[in-house]
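[1] no FASTA, just this:
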């Protein structure tokens, strides 16, 4: 009797895996899975493979070199400078790109005239072409540009914004903050709608003022939203390419060269594809760590 039951279990399991609903689910999922495999998983796997080779446009030119490309990264002063530039650019962009929209969202969440118009105005940078915005910023901050004209009008000497190693990076940071502000604003406005009004009412009954309600009600309620905004903004800055390409080209003296532009330069200017793939793998690893942190934070909340 027991042997009959044991024989039935595998058969039932197989029939469950091959029932009509399961087959239908796999049929509907297969187009998405195929696209995911072809356009995401395969390129990532090939990138990892390429980072261990010399790299080439043709398979005949590919030669296995092991960890040599990663060793070259470790001993390259240019790569460490680019990493420092990227870290500086990311931190200096993420903090204002989260703090400013958060404050604006709290203000715009209240009912007042022109609220809808202001929301639309703040979102315009997010739908503006980054290349067009970069050209506009380059025109504004060139030596004889509008910004220096304004400074001259108040008695300040012109600044070589894009030729000075101290000022070129802040211009890129300012453009990135301007670009990301509207997206994060919309994210925070959506997050504010998820906080129950009863929490604010309870805080008012306890005698909390506006600052205390923001600190003890709004911020804890927005914790998942803040984590999401930080991660998405960090990923946006880590993959920044257009700003550098259009405005500075990595100069002056490599002071604005970011990791994505460095990968592009090594691959398509120096034709060192294996080394560029190793640098891109480092960027991928950092991005995956950020995504993992966001997912873990979401589970904890």
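    On my side now, so go ahead. Everything numeric here is computed off the predicted structure, so don't read it as measured data.
[2] contacts and neighbour counts: CA atoms only from here.
    OK.
[3] Spell out for me which residue occupies the centre of this structure.
    residue 235 (1.7 Å; C-alpha atoms, centre = their mean).
[4] before we move on, which element is that residue in?
    Applying DSSP states H and E as the criterion places residue 235 in helix 223-238.
[5] in the stretch 51-200 of the chain, which spans are helices?
    Using DSSP state H, counting those that start in this stretch, the helices of the stretch 51-200 of the chain run over 68-75, 77-108, 115-123, 130-141, 146-153, 168-193, 197-205.
[6] Could you tell me how far stretch 35-47 lies from the centre of the chain?
    In terms of C-alpha atoms, centre = their mean, to the nearest Å, the centre of stretch 35-47 is found 20 Å from the chain centre.
[7] Single out the most deeply packed of the helices of the stretch 51-200 of the chain.
    Mean neighbour count, computed with mean count of other C-alpha atoms under 10 Å, is highest for helix 168-193 among those, reaching a mean of 21.
[8] Could you find the closest non-adjacent residue to the residue nearest to the centre of the chain?
    Of all residues not flanking residue 235 in the chain, residue 287 sits nearest, at 6.5 Å (C-alpha to C-alpha, 6 or more residues apart in numbering).
[9] wait, the one you found sits on residue 233?
    No - Residue 287 is beyond contact range of residue 233, at 11.3 Å (criterion: C-alpha atoms under 8 Å).
[10] And here is the other one:
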């Protein structure tokens, strides 16, 4: 057997266990999910119903509200969690007092359970919680944050941003470390100010890192379930009912597995489309 063919067989042999696990726990569940979305959802003897589940979804006013909530939650979480993390990384990549302590403090929310975080924030934003106690010092009347159709979504966005910002911070600090310092030195000699250095050196230098952070943050936001489940339960009046919670609610609350599978397929396609768009904008990096 030629050495090239022997190496190919060896490579496939070593990859086989990972490919088998990937097929069993990723590819097969995804294929089963898509297939289930075209049935009535019966787990014992499913009946093929074609596109009826999708037609029911997209003609439902509540599902359109869910899609709007998901888009609002995603945009409201991704933009600050990436932007603030990048700003903090630029500051902490320089010599500042207590830099190591600040890095640890920013990363700490990443290792905290989302359920624990949801319970904590629910307590903080309780009508008798600390947030209202602090705002009352400024003469502001207590607000029922999680019972308000206007304030419930911003609180969820705050939790998602707080949770993700530490992970993005670590990613950006690593990316900034790969940008040669000689570029900044040359820019200073040419009289470039801090903003010009950031725009013309930092951003182009960490472009692949920025795209990676955007993609992972979007995926994290799309799959955020625990804060909604713990803090609002999709309410009030459905204003925080996002897609992943809707999938769970249809499956395990109403036992409409066909509708749930169709909604989950929409979620899967949405993640793939958004990721593909980000890669396309980035030029395939």
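    Cool, got the structure. All figures in this text were calculated on a predicted structure; none of them were measured in a lab.
[11] thinking again about what came up before, corresponding residue for the residue nearest to the centre of the first structure in the second structure?
    With TM-score structural alignment defining the correspondence, residue 235 of the first structure maps onto residue 219 in the second structure.
[12] Check residue 260 of the first structure too.
    Residue 260 of the first structure maps onto residue 244 in the second structure when the alignment is built from TM-score structural alignment.
[13] what about that match, neighbour count?
    If you count neighbours by other C-alpha atoms under 10 Å, residue 244 of the second structure ends up with 21.
[14] Which of the helices or strands spans it?
    Residue-wise, residue 244 of the second structure maps onto helix 243-248 under DSSP H and E.
[15] Quick check: what element follows that helix along the chain?
    Next helix or strand after helix 243-248 of the second structure toward the C-terminus (DSSP H and E): helix 257-281.
[16] That following helix vs helix 207-222, what angle?
    Per axes from the mean of the first three to the mean of the last three C-alpha atoms, to 10 degrees, the angle that helix 257-281 of the second structure makes with helix 207-222 is 170 degrees.
[17] For helix 257-281 of the second structure, give me the average deviation versus the first structure.
    Helix 257-281 of the second structure, aligned to the first structure and superposed, deviates on average by 1.7 Å (mean C-alpha distance after the TM-score superposition for the first structure).
[18] What does residue 174 of the second structure correspond to in the first structure?
    Under the alignment (TM-score structural alignment), residue 174 of the second structure pairs with residue 190 of the first structure.
[19] try residue 204 of the second structure
    In the first structure, the residue paired with residue 204 of the second structure is residue 220, using TM-score structural alignment.
[20] In the helix or strand containing its match, which residues are buried?
    Assigned by DSSP H and E, residue 220 of the first structure belongs to helix 219-221. Going by neighbour count (16 or more other C-alpha atoms under 10 Å), the buried part of helix 219-221 of the first structure is 219, 221.
[21] ok, now stretch 138-150 of the second structure?
    Quick answer for stretch 138-150 of the second structure (16+ other C-alpha under 10 Å): 142-147, 149.
[22] tell me how far the ends of that stretch are from each other?
    End-to-end distance for stretch 138-150 of the second structure: 21 Å, by C-alpha to C-alpha, to the nearest Å.
[23] can you name the residues of the first structure that it overlays?
    Against the first structure, the aligned range for stretch 138-150 of the second structure is residues 154-166 (TM-score structural alignment).
[24] what helices or strands is the helix holding residue 220 of the first structure leaning on?
    Using 3 or more C-alpha pairs under 8 Å, 6 or more residues apart in numbering; DSSP states H and E as the contact test, no helix or strand touches helix 219-221 of the first structure.
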